[in-house]
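S.K.: just coords:
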């Protein structure tokens, strides 16, 4: 699968091939791209830019940063947790991983090709102000990649206050595809694209918060989860009805740096 993934990223997103990569037939690559392009989008892998600068906000211990560094990006990160920052720096060699709030760290405006926020925006007291700050960090034409819970997803509707993705009190703001797109436009972004996650944990783990445990035991059954829950969630994701979504948005090329 690693060989296939490398070829897909090379052919469709412009990433360099690793040394000694072997060819895979074009028809097979085309078929695999149809199957995996949504997954690659959800993983926040942008089109490659040689020498490109990428910033991960809420980087944790740097797993995504390390992955993108290995794919050829100059990676930078911001993380609040000092222990996570220390791990990223000492264990993964991420010397550009800074500890602090977005507004308190040293970042040069108008220089980043990509900014990524994975399940971060819902924790912000003022998400619109955060998005506007992100826009100042991106160069014109730069790309924002983010993921947030979707409060209108089926799991959230079914479980209500027991929904796993509510994460009270850590989540301060709840988004729908419409409200997220509206906020991104207000922050100055365009070309907004949204894809929903095929992540069965939100359906299964939400049942643990219900008063009774019967549904939780049923959904945690390995056979039921594999044969019923996961195919159902994949279908929901294709229809844009699950409780997590990833989005991509572009800073206009005529926007000030």
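M.R.: Received it, and whenever you're ready, just let me know what you need. Remember, it's a predicted structure, so these values are computed and weren't measured experimentally.
S.K.: use CA for all of it now, contacts and neighbours both
M.R.: Noted.
S.K.: check contacts around residue 249.
M.R.: 143, 144, 145, 184, 189, 190, 191, 192, 193 (C-alpha atoms under 8 Å, 6 or more residues apart in numbering).
S.K.: Pull the number of nearby residues for the closest residue to it other than its chain neighbours.
M.R.: Excluding the flanking residues, the one nearest residue 249 by C-alpha to C-alpha, 6 or more residues apart in numbering is residue 192, at 4.5 Å. Neighbourhood size, residue 192 [other C-alpha atoms under 10 Å]: 16.
S.K.: what do you get for residue 33?
M.R.: Residue 33, neighbours per other C-alpha under 10 Å, totals 20.
S.K.: now it: how far from residue 4?
M.R.: 10 Å (C-alpha to C-alpha, to the nearest Å).
S.K.: hmm, back to that, looking at this, the residue nearest to residue 249 is in a helix?
M.R.: No. Under DSSP: H, G, I helix; E, B strand; the rest coil, residue 192 falls outside any helix and is assigned strand.
S.K.: quick one: it and residue 103, what's the gap?
M.R.: 25 Å.
S.K.: Same question for residue 170.
M.R.: 20 Å.
S.K.: Buried residues, stretch 42-60. List them.
M.R.: For stretch 42-60, burial by neighbour count (16 or more other C-alpha atoms under 10 Å) applies to 42-46, 48, 53-60.
S.K.: With distance to residue 134 and secondary structure as extra columns, can I get the residues you listed in JSON lines?
M.R.: What follows is those, written out as JSON lines (distance: C-alpha to C-alpha, whole Å; DSSP: H, G, I helix; E, B strand; the rest coil):
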{"residue": "42", "distance to residue 134": "20", "secondary structure": "helix"}
{"residue": "43", "distance to residue 134": "19", "secondary structure": "coil"}
{"residue": "44", "distance to residue 134": "16", "secondary structure": "coil"}
{"residue": "45", "distance to residue 134": "18", "secondary structure": "coil"}
{"residue": "46", "distance to residue 134": "17", "secondary structure": "coil"}
{"residue": "48", "distance to residue 134": "20", "secondary structure": "coil"}
{"residue": "53", "distance to residue 134": "14", "secondary structure": "strand"}
{"residue": "54", "distance to residue 134": "12", "secondary structure": "strand"}
{"residue": "55", "distance to residue 134": "10", "secondary structure": "strand"}
{"residue": "56", "distance to residue 134": "11", "secondary structure": "strand"}
{"residue": "57", "distance to residue 134": "9", "secondary structure": "strand"}
{"residue": "58", "distance to residue 134": "13", "secondary structure": "coil"}
{"residue": "59", "distance to residue 134": "15", "secondary structure": "coil"}
{"residue": "60", "distance to residue 134": "18", "secondary structure": "coil"}
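S.K.: Presented hereafter is structure B, for comparison with structure A:
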């Protein structure tokens, strides 16, 4: 099966704001799992988000998810050096010292509502976040497409996770106080439909916490084709904040957002770039974990000083 045999016709319109797509864009390959082919992303003429054109079929995506070894499907045994662990701790300490309490909650996608509230996490992987919320007293439910991750959630944390996609799930209206979607939205071929569906599950005044790639971020804009945030064909779109405002304009109010810099985005992008363009910078960063993380620490300080990174965490309230 190829991406061209079955494709979703988005008719040259943005999946977020329904505006026309421009002729500006780029072609990307799958540098993560080596799915064959190239995939075109066009810029929206209004919100400047990048939309996969044509959008690949759900059957093709399911084939890719099931046949490839994706790093976010299961817990990874971490074999980082002492140096890398120290840098990671420094980055976390900087966030804790220099961000307000409100922004820390948004950065880590933490509910501001008190314990005992009902939380749904869509795309919960093997349940690490849900386990921590459960220990704090929240009533947690998860949805996860990867069967292996669901089994790990049961083995590691005793969580009862629903093994399903969003389309096949159905909950009562106003059932949840908080819904979390971490790096999930950009995988959806029909984001407007899905947002309407999950909104019915969230009570009025409830929180929707999302994390997505950010098209205005430096790591993406420097080299869109090789950016780790592109992840063709899995990422159907790379949104801007303007596109997200349009997507959520009917039922939500954005109360806070926080750009998040992930050093891994920088290092992975350098590894992808090295395959086609072996500059000294990306060769050093791709080959040396130490160089990559030192450079990443500098970039993290630049983000705190106001530079936009290529991930954004958003806190929304349902109206």
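M.R.: On my side now, so go ahead. All of these numbers come straight from a predicted model, not from anything done at the bench.
S.K.: Shared with structure 2, which of the contacts of residue 249 of structure 1?
M.R.: For those, the aligned pairs still in contact in structure 2 (both residues aligned by TM-score structural alignment, their matches' C-alpha atoms under 8 Å) are 143, 144, 145, 189, 190, 191, 192, 193.
S.K.: Could you say which helix or strand holds residue 295 of structure 2?
M.R.: helix 289-304 (DSSP states H and E).
S.K.: Give me the mean distance between that helix and structure 1.
M.R.: Comparison of helix 289-304 of structure 2 with structure 1 after fitting gives an average deviation of 3.3 Å (mean C-alpha distance after the TM-score superposition for structure 1).
S.K.: Leaving aside the residues adjacent along the chain, what's closest to residue 123 of structure 2?
M.R.: Counting by C-alpha to C-alpha, 6+ apart, the residue nearest residue 123 of structure 2 is residue 144, at 4.7 Å.
S.K.: Residue 127 of structure 1 too?
M.R.: Closest to residue 127 of structure 1 by C-alpha to C-alpha, 6+ apart is residue 121, at 5.9 Å.
S.K.: aligned partner of residue 69 of structure 1 in structure 2?
M.R.: Matched to structure 2 by TM-score structural alignment, residue 69 of structure 1 sits across from residue 134.
S.K.: now the strands for structure 2?
M.R.: 7-8, 21-29, 38-44, 50-52, 55-56, 118-122, 139-144, 161-163, 176-182, 202-213, 237-238, 252-259, 311-318 (DSSP state E).
S.K.: Any idea which of these gets closest to residue 223 of structure 2?
M.R.: Between residue 223 of structure 2 and these, the shortest gap by C-alpha to C-alpha is with strand 21-29, which sits at 9.9 Å.
S.K.: What is the distance between that closest one and the centre of its chain?
M.R.: 20 Å (C-alpha atoms, centre = their mean, to the nearest Å).
S.K.: Stretch 219-236 of structure 1 too?
M.R.: With C-alpha atoms, centre = their mean, you get 23 Å for stretch 219-236 of structure 1.
S.K.: The residue nearest to residue 127 of structure 1 matches what in structure 2?
M.R.: Per TM-score structural alignment, residue 121 of structure 1 is aligned with residue 185.
S.K.: cool, residue 214 of structure 1 as well?
M.R.: Match for residue 214 of structure 1 (TM-score structural alignment): residue 280.
S.K.: Can you tell me how far that match is from residue 274 of structure 2?
M.R.: For residue 280 of structure 2, the distance to residue 274 of structure 2 - C-alpha to C-alpha - is 9 Å.
S.K.: the more surrounded of the two?
M.R.: Ranked by neighbour count (other C-alpha under 10 Å), residue 280 of structure 2 and residue 274 place residue 274 first, with 20 against 10.
S.K.: Now do the contacts for the closest residue to residue 210 of structure 1 other than its chain neighbours.
M.R.: Closest residue in space to residue 210 of structure 1, ignoring its immediate chain neighbours: residue 162 at 6.4 Å, by C-alpha to C-alpha, 6+ apart. For residue 162 of structure 1, the contacting residues are 206, 207, 209, 210, by C-alpha under 8 Å, 6+ apart.
S.K.: Tell me who's in contact with the residue of structure 2 most remote from its centre.
M.R.: Most distant from the centre of structure 2: residue 280, at 29.4 Å, with distances by C-alpha atoms, centre = their mean. Applying C-alpha under 8 Å, 6+ apart to residue 280 of structure 2 gives no contacts.
S.K.: Against residue 266 of structure 2, how distant is it?
M.R.: 15 Å.
S.K.: Also residue 222 of structure 2?
M.R.: Distance from residue 222 of structure 2 to residue 266 of structure 2, by C-alpha to C-alpha: 10 Å.
S.K.: Looking at these two, which has the bigger crowd around it?
M.R.: residue 266 (25 against 11).
S.K.: Leaving out the residues flanking it, which one is nearest to the equivalent of the more buried one over in structure 1?
M.R.: Aligning on TM-score structural alignment places residue 266 of structure 2 opposite residue 203 in structure 1. In this structure, residue 203 of structure 1 finds its nearest non-sequential neighbour in residue 155, 5.6 Å apart by C-alpha to C-alpha, 6+ apart.
S.K.: Likewise for residue 51 of structure 2?
M.R.: residue 237 (4.4 Å).
S.K.: Surely that neighbour touches residue 187?
M.R.: Yes. Using C-alpha atoms under 8 Å, residue 237 of structure 2 is in contact with residue 187, at 7.5 Å.
S.K.: Could I get the contacting residues of the counterpart of residue 228 of structure 2 in structure 1?
M.R.: Applying TM-score structural alignment, one finds that residue 228 of structure 2 aligns to residue 164 in structure 1. Taking C-alpha under 8 Å, 6+ apart, we find residue 164 of structure 1 in contact with 156, 202, 203, 205, 206, 209.
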